[in-house]
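A.B. asks: could you look at this predicted model? Sequence included:
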Amino acid sequence: MTVLDPPELAELGSAMTTPQAVIEAQRCLYCYAAPCQQACPTHIEIPSFIRRISNHDDRGAAQTILDANVLGASCARVCPVEELCEGACVLNDTEDPIQIGRLQRYATDTFSATGRPIIEAGPDTGRRVLIVGSGPAGLSAAAELRRDGHQVVIWESRQRAGGLSTYGILPIREPLQIAQHEVDEVARSGVEILTGHPLRSRAELIGASAEFDAVLLATGLGATTPLGLDNEDLALDGLDYIATAKLDPDSLPRFARVAVIGAGNTAIDAATIAQRFGSQTVIVYRRGEQQAPCYPAERQFALAEGITFSYLSQPVGVVADQGVVTGVRCLRTALGPADLSGRASFSTVPGSDFVIGCDAVIKANGQGRPQDSMGDLEMDTSRGFIAVDADYATSIPGVWAAGDAVRSTGQASTVMAVQDGKLAARCINRALMGVTGRKGA
């Protein structure tokens, strides 16, 4: 069933018309060794696809994008382009950068409207690969493996495929329809997607590794990290709150005042939803503005929405009256030298208790390590993620891992997960095609 976003959560920004796209594309200098392409984690040939738009070859433009990034429509919307491709555009020195994200959205949306498949499966190799998880890493890997001709099955624990693109990204950035179209296209290529099908145990993982020629774990991260707050059970989970807004907005609870704990992009998304549904919203963060993990453009967006920030504020408890939330109790903090994360450390100031009045507290402080139901996988103890080698192989033979579950490249983001899935699939393909016959045959 199609879910229509309410007006408060309608997608930001209008789509480019063809004349607008052509005019913008013609501003591009089509640089050799283009900095924008080098800044793109999936290395889309950006000058090439933009030149194709300028020449009215929309299909060729889209194919250039999708060959490198099968989730190009999602990434056109959710990538931090100010930090990546557009931030690297040489025109930043003299004028506005090329609107690469909007041009990518134009090309991919125009192509999708034609009904043509975005993934062409290769000749059947007879090899079978299981992918656990259907988020960006899993879908990207599935598409790459189908292009190589392998049979692919995806196990997804939730009732809808798509991972954070489906459940965890603010609809005004990525409507549910976009995420589900990409899932449908992966399925259309011949990938079998089984929803409501979690990986439950080590025995099941070992059994799968015997049944399939390869297994890729693309499970993402775990649940929101507990904070140890007093009355923490009265706080709402930020990811659940965003998922409700995206999948069942009519049931979204409404509040007069909301405090969101955390200052990452998930916190910005949760706060934006609350603000747009009528709440007076404050983001509470234990460090300062310069240490906030959200992108600067996201912080400016939140301020423009009317969201306020309470920096140097360490939440210690949810204040409640007979089970009804009335505020969040905090301590002031002071910053110190950089810690292991590279950000300033902090300490609480004794006797600095204060309460931020609110009738809802939303935790959006980041997710924990991947679910530990996958057996005796070696973990990267310095980070708490699944340990992999340079070819994305885990400590269990025949099992690979990619995406946020390993975070092998850069910060956690949709585009980084897409690239991880693509690279892991290539490693799996090399391993499968370097042997003869089925495993165990």
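C.D. replies: Right, received. Where do you want to start?
A.B. asks: okay, CA-based contacts and neighbour counts for the rest of this
C.D. replies: Will do.
A.B. asks: would you say Glu298 is within a helix?
C.D. replies: Yes: judged by DSSP: H, G, I helix; E, B strand; the rest coil, Glu298 forms part of a helix.
A.B. asks: residues near it, how many?
C.D. replies: 17 (other CA atoms under 10 Å).
A.B. asks: now do Arg52
C.D. replies: 21.
A.B. asks: Ala259 belongs to a strand?
C.D. replies: Yes: Ala259: assigned to a strand according to three-state DSSP.
A.B. asks: and the gap between it and Leu170?
C.D. replies: The gap separating Ala259 from Leu170 is 18 Å, by CA to CA, to the nearest Å.
A.B. asks: likewise Gln275?
C.D. replies: Distance from Gln275 to Leu170, counting by CA to CA: 13 Å.
A.B. asks: adding another structure so you can compare the two:
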Amino acid sequence: MAEKVFEPGVQAGRLDAQSYADHFSDLHPPLDAHEAVVAADRCYFCHDAPCITACPTDIDIPLFIRQIATGTPDAAAKTILSQNILGGMCARVCPTEQLCEEVCVREVAEGKPVLIGQLQRYATDHLQAEGTHPFTRAAPTGKTVAVVGAGPAGLSCAHRLAMHGHAVVVYDARQKAGGLNEYGIAAYKTPHDFAQAEVDWLLKIGGITIETGKALGEHITLDQLKADHDAVFLGMGLGGVNGLGVEGADKDGVLDAVDFISDLRQADDLKSVPVGRDVVVIGGGMTAIDAAVQSKLLGALNVTLVYRRGRDRMNASVFEQDLAASKGVRIVTRAQPKAVHGNGAVREIEFDYVGEDMAPTGQTLRLAADQVLRAIGQTLEGDDLPALKHRKIRVDARGRTSVDGVWAGGDCASGGDDLTVTAVAEGRDAAMDIHAALVAGNA
């Protein structure tokens, strides 16, 4: 076999077809029926199960695992989906090692938790493969609700409202529904176009219309939505990306990690996605990890992830950090960008090492780079919005904003963690409050 040559610069098609297929296959192959039963038998079915408390959507985990153990996976799926209608995607992308599995009694006692996430996937995949929808829509109420954003929060809200008989119109700026699930999740976590399949399945409840290519503030306004609908839910996520704010940050080859991930997710052929030979990713969250790992999987020779704080402060879980390391990603901590060097295009990026107080120590680091991916946080975009808090839409415990008749949830709203599962919970809970207000005539 000829030795692989890593050409400099940003290029597409660094690998052969089989390598792309192998690298972007399912990160966690699904359990088969026998494996699922064996895994389910490890559950103690705790009465006061800590895993339920740790789940942002409050799924009755011992119940659904018992249902798998007794050979009724579709019943298990309904238990899951009644709390989390996007339970299939969450089973793939949830940081279960930090949530339900971290507090599992088996984990505490033996260091090996019940495979809650994989069991959840087994049950939801089993039901969705049949094409059936386990919920029925109530009689139409005559009320309509506008949902801005077809991501996890918006879809969760829309489904719960539709179940209660309300008509829902979902507006999304993109050309496909799904939001983060469609555009922002690593391709190896959700292969085979799962995100769109889940959206199609969710819409079987009926009563939901999706209008794509409609951005708030550009194609639609909040006043218009309030006039045309009985209530409004804002769940459009965060559209802006923080800049590096250093000299040379505008050079060619300096990109937003979210755009890199989106382009990869939407590519019909992975061979068409360009990647550098020397890639530097700046950030410490899940987006940074996903961008770094996928750069390596696309054929980059050197991939370095640089974060300004210690590993213990990274938003990415230890599992994700270890995954990146296992793929050959180098992780450098306590360093922040100082300057981007190059003649028109990036050739090197310079960092200051910093102390606990984030002040430069006087030591610097220069890394060769022909591609730099920014993953240093996203921001809320738009002027036609309710009152903000910490640069997000201010909401109360029910998801209500400062504007009467307008609710918000997910990443665009103040409050919970920026996780898919949290967004689902916030969309669901806001829908229940919207429903109560509509029934009472208070929306």
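C.D. replies: Structure's in. What do you need? On a predicted model such as this, the values are computed, not experimentally measured, just so you know.
A.B. asks: send over the TM-score of the superposed chains.
C.D. replies: After superposition, the two chains reach a TM-score of 0.91 (TM-score structural alignment, normalised by the length of the first structure), with 418 aligned residues with a CA RMSD of 1.8 Å.
A.B. asks: who has more neighbours out of Gln275 and Leu170 of the first structure?
C.D. replies: Between Gln275 of the first structure and Leu170, Leu170 has the larger neighbour count (other CA under 10 Å), namely 28 against 23.
A.B. asks: surely the more buried one touches Asp269?
C.D. replies: Yes: applying CA atoms under 8 Å, one finds Leu170 of the first structure in contact with Asp269, separated by 5.5 Å.
A.B. asks: mind listing the shared neighbours of the two?
C.D. replies: Ile242 (CA atoms under 8 Å, 6 or more residues apart in numbering).
A.B. asks: can you pull the contacts of Thr333 of the second structure?
C.D. replies: Val306, Tyr307, Arg308, Arg309, Gly310, Arg311 are the contacts of Thr333 of the second structure under CA under 8 Å, 6+ apart.
A.B. asks: helix or strand: which one has Ser402 of the second structure?
C.D. replies: Per DSSP states H and E, Ser402 of the second structure falls between elements, in no helix or strand.
A.B. asks: count of residues packed around Asp380 of the first structure?
C.D. replies: Per other CA under 10 Å, the neighbour tally for Asp380 of the first structure reads 12.
A.B. asks: ah, wrong one, I meant Met433 of the first structure
C.D. replies: 12.
A.B. asks: aligned partner of it in the second structure?
C.D. replies: Aligning on TM-score structural alignment places Met433 of the first structure opposite Val439 in the second structure.
A.B. asks: where does that match sit: helix, strand or coil?
C.D. replies: helix.
A.B. asks: distance of it relative to Met286 of the second structure?
C.D. replies: In terms of CA to CA, Val439 of the second structure sits 40 Å off from Met286 of the second structure.
A.B. asks: setting the sequence-adjacent residues aside, check what's closest to Glu289 of the first structure.
C.D. replies: Sequence neighbours aside, Tyr311 is the residue nearest to Glu289 of the first structure in space, at 6.6 Å (criterion: CA to CA, 6 or more residues apart in numbering).
A.B. asks: which stretch of the first structure lines up against stretch 394-409 of the second structure?
C.D. replies: Using TM-score structural alignment, stretch 394-409 of the second structure corresponds to residues 387-402 of the first structure.
A.B. asks: for the matching stretch, give me every contacting residue.
C.D. replies: Contacts of stretch 387-402 of the first structure from elsewhere in the structure, counted by CA under 8 Å, 6+ apart, are 137, 209, 213-218, 377-380, 386, 406, 408, 417, 420-421, 424, 427-428.
A.B. asks: circling back: counterpart of the residue nearest to Glu289 of the first structure over in the second structure?
C.D. replies: Under TM-score structural alignment, Tyr311 of the first structure pairs with Thr333 in the second structure.
A.B. asks: what does Ile242 of the first structure give?
C.D. replies: Using TM-score structural alignment as the criterion, Ile242 of the first structure maps onto Ile261 of the second structure.
A.B. asks: next, work out how far apart its match and Ala231 of the second structure are.
C.D. replies: Per CA to CA, Ile261 of the second structure is found 33 Å from Ala231 of the second structure.
A.B. asks: now Gln120 of the second structure
C.D. replies: To Ala231 of the second structure, Gln120 of the second structure is 33 Å away according to CA to CA.
A.B. asks: who's more crowded, the two?
C.D. replies: Neighbour count, other CA under 10 Å: between Gln120 of the second structure and Ala231, Gln120 has more, with 27 against 24.
A.B. asks: thank you kindly, that will do.
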